[in-house]
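> the amino acid sequence is not available; the structure is as follows:
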């Protein structure tokens, strides 16, 4: 109750005997005579509120006077007034309601009636006071709206928001329930440190106490709590000293970062596994940037090249490690790396002592989280002994076959290691497009690894039976992209054709790129269809390979000869490497026809 309201409750209505005071008062005063039901008095403030003078108001009918009261307030007013009258006009009548005055403006009024009684106790006049409380009501409404807005804000934020004073919770939003498991009622009055994990409790109590004292402490830190059900959770907590109801308190905001912490721990463990793998491989691992500058080398580099790994960091690998006669060849390989190609080759290198050695290098591109090429990773295998062995057993075909089988086996293993390393790295990438690029690189590596697997298991290690290879490759791609063979059927024409490694690898990579494109783009929205693959011997010097589908087709806007797609570029480059050409037909889907030379005629 305001001071004005207290005064009005005990108001001495004898002031009506002071006409000047009443006439100029900032409160509306009226007196209604019971015998005439006319207004004997109405001051200036009443005229301002109602818009009528006393004379004009007296001319109004009862329904017109009551009609000025807001329709939502009228019935309540009439009922309260009737009760007052029935109670013999005892005490002061008070009611708050809205009026719509003569000008159409809505006002809130706090109304007080006092009955002047004659000797028989009957009222001969009613003294009335009308206090304009419109501004106060509007302010209260604004305040209420502001409180509602901030309440909705705190309840909608995905974070626990709470206040504690004297080390006890005095407020908590609904999200606090989700994080702690306690209802708001259960939280209120509880010591804040009861929720904190014992390992963190002393530190949190100390920081909280210092903050309440006004001392400067770390405002944001990670803390572990135990919820109502015994579950451990990690919170990103920040606290601010505030004044709440006249006392120092702490406003706390906490985000649940439990899953983030688990992911962080998984990354640490994954990094440890990855590093353990690299450091314990028998081969040398080198990371180089796009300029062939060494960024990392594992411990095996000392045994293979005689350098401590710290001596190599920052130097150009080709200049420091490659034999002078082979540096130009190495330069060509570096150019391929800069275009993101996976590569495998043998090269003569030199140790710190000057002693030469033969090394087999398997390399794959390295990309950052945005998919930008930042360098390459290379696996260096010392094949010096193998080279010496090859030179001494040239006369023995059987021994040569055994050696080549070993080479293919080791190459297959190396490619699988590279594929595994790429897979490890891709597990840290959240962007789906970049993750897809890693997957495509893995499929290309698997395509080459499958060639070496077939050669390793073949009776004649100089060639492979290509139908069986295509079937295994297509099955692998279906599994990689998760495509059901019942929805998209692969039809591979059986022909007994044998290809050597120089022809099989480019052909396999072409099939990998074109079939991958079919599986990714040709049959959208669970569309059904067919993929057709055929390799035929045209004549003594040429093969013809057809890969087609009856899917959505390549858009006319894509120029095959000038495509930005790495896959289509590879198809064009590999076809030229085979001495062939590519024809693209855009009818009833997409068809690629590739005519290329047999290996022996290509060498001529």
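Structure's in. What do you need? All of these numbers come straight from a predicted model, not from anything done at the bench. Residues are numbered from 1 along each chain as shown.

> contacts, neighbours, all on C-alpha from now
Noted.

> list the contacts for residue 259?
Residues near residue 259 by Cα atoms under 8 Å, 6 or more residues apart in numbering: none.

> could you measure from it over to residue 266?
10 Å (Cα to Cα, to the nearest Å).

> against that first model, consider the following:
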């Protein structure tokens, strides 16, 4: 009986050990499977990040190469480390000649202060004429620079953005020249030139207004043009302006205009409506002249005609 009990005990021990071994093996297998799944997930995540990085680099490369503005990079020694094709085109040079260029030796050093400013950790800018060192470019340049930093925030170089604004500068110069010509023309005209907005308020008056009516242009800006019309002539002037606005053609009218001293002066005004791109009236331009002498002559002629008629009737 003792032997049977001993045998049963040994069998229980073996069974327990077997179960423990199987449990340990199963646990090890489970842990291995979990680690494999986690490693597979990490691989997938890494592959996704690598693909996103590749796509991001591709987008940056396309942007870098196809942007309509010039971009260049340089190190702390002011040596160009990279540039896009547009940068080379603006300077009428090539990437091969520009990459590796020591900008300390630029023939035209006008933009150097802005370029060095980035290496001090600040943004820089330059607006002005520039003559290329490696090409035939002679342009009016708009340059902006910014620092490049590493993971610890240390400046390791700079990036520059270059635009060719030659055409813009030329157009601005032409516009200023035309404005100067027109200003000189209107400032020396004997006729009164004025412009009103859609509400009939003055937005421009030539200096001749002061010579004829006695008002400084700035005194009338923002006031209503109709405020200068003699009360007895208001209806006639309003009708003429409405007619021109309706027909969208210039119209002429004679009326008495109030001078700064309160007296009235006979003037003749030609109004031309202004329209926007959709055909809506946005105001008008008036050319007005003093016709006082003409009116006096007309009055003398009318008086003489009346006298002749009276003499003829008496005869």
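Now that the structure is in, tell me what you want to look at. The model shown is predicted, which means the values in this text are computed figures rather than measured ones.

> tm score of chain vs chain?
Once superposed, chain against chain, the TM-score is 0.70 (TM-score structural alignment, normalised by the length of the second structure); 260 aligned residues with a Cα RMSD of 3.4 Å.

> what is the burial count for residue 81 of the second structure?
Residues within reach of residue 81 of the second structure, counting by other Cα atoms under 10 Å, total 17.

> now residue 280 of the second structure
Counted with other Cα under 10 Å, the neighbours of residue 280 of the second structure add up to 13.

> and if you look at residue 367 of the first structure?
If you count neighbours by other Cα under 10 Å, residue 367 of the first structure ends up with 19.

> does it touch residue 340 like I think?
No. Taking Cα atoms under 8 Å as the definition, residue 367 of the first structure is not a contact partner of residue 340, at 9.0 Å.

> which neighbours do these two have in common?
Taking Cα under 8 Å, 6+ apart as the contact rule, residue 367 of the first structure and residue 340 both touch residue 373.

> for the alignment partner in the first structure of residue 295 of the second structure, helix, strand, or coil?
Alignment note (TM-score structural alignment): residue 295 of the second structure maps to residue 387 of the first structure. At residue 387 of the first structure the chain is in helix, as set by DSSP: H, G, I helix; E, B strand; the rest coil.

> check the gap between residue 387 of the first structure and residue 405 of the first structure for me.
When distance is defined by Cα to Cα, residue 387 of the first structure is 14 Å away from residue 405 of the first structure.

> tell me the helices in the stretch 51-200 of the second structure, going along the chain?
Along the stretch 51-200 of the second structure, the segments classed as helices by DSSP state H, counting those that start in this stretch run 85-90, 95-98, 112-119, 166-187.

> turn those into TSV, including distance to residue 78 of the second structure.
Listed next are the helices of the stretch 51-200 of the second structure as TSV, based on distance: least, Cα to Cα, whole Å:
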stretch	distance to residue 78 of the second structure
helix 85-90	16
helix 95-98	12
helix 112-119	8
helix 166-187	26
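
> which stretches of the stretch 201-315 of the second structure form strands?
202-205, 251-258, 264-275, 281-290 (DSSP state E, counting those that start in this stretch).

> likewise the stretch 51-200 of the second structure?
Per DSSP E, counting those that start in this stretch, the stretch 51-200 of the second structure carries strands over the ranges 70-75, 80-83, 124-131, 138-149, 155-164, 192-197.

> looking at those, which is closest to residue 270 of the second structure?
Ranking these by proximity to residue 270 of the second structure (Cα to Cα) places strand 192-197 first, at 10.0 Å.

> mean shift of the closest one relative to the first structure?
Compared with the first structure after the fit, strand 192-197 of the second structure shows a mean deviation of 1.4 Å (mean Cα distance after the TM-score superposition for the first structure).

> got a list of contacts for that strand?
186, 202-209, 212, 225, 282-289.

> just the buried ones from these, in ChimeraX syntax?
To isolate the buried ones among the contacts of strand 192-197 of the second structure in ChimeraX, judged by 16 or more other Cα atoms under 10 Å, type:
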select :186,202,203,204,205,206,207,208,209,212,225,283,284,285,286,288,289
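
> report the secondary structure element holding residue 99 of the first structure.
Using DSSP states H and E, residue 99 of the first structure sits in strand 93-100.

> give the other helices and strands that that strand contacts.
helix 71-86, strand 106-117 (3 or more Cα pairs under 8 Å, 6 or more residues apart in numbering; DSSP states H and E).

> mean neighbour count and distance to residue 250 of the first structure added to these, as a markdown table?
Output for these, formatted as a markdown table (neighbours: other Cα atoms under 10 Å; distance: least, Cα to Cα, whole Å):
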| stretch | mean neighbour count | distance to residue 250 of the first structure |
| --- | --- | --- |
| helix 71-86 | 13 | 44 |
| strand 106-117 | 19 | 40 |
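
> could you dump those into JSON lines with distance to residue 206 of the first structure added?
Output for these, formatted as JSON lines (distance: least, Cα to Cα, whole Å):
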{"stretch": "helix 71-86", "distance to residue 206 of the first structure": "57"}
{"stretch": "strand 106-117", "distance to residue 206 of the first structure": "53"}
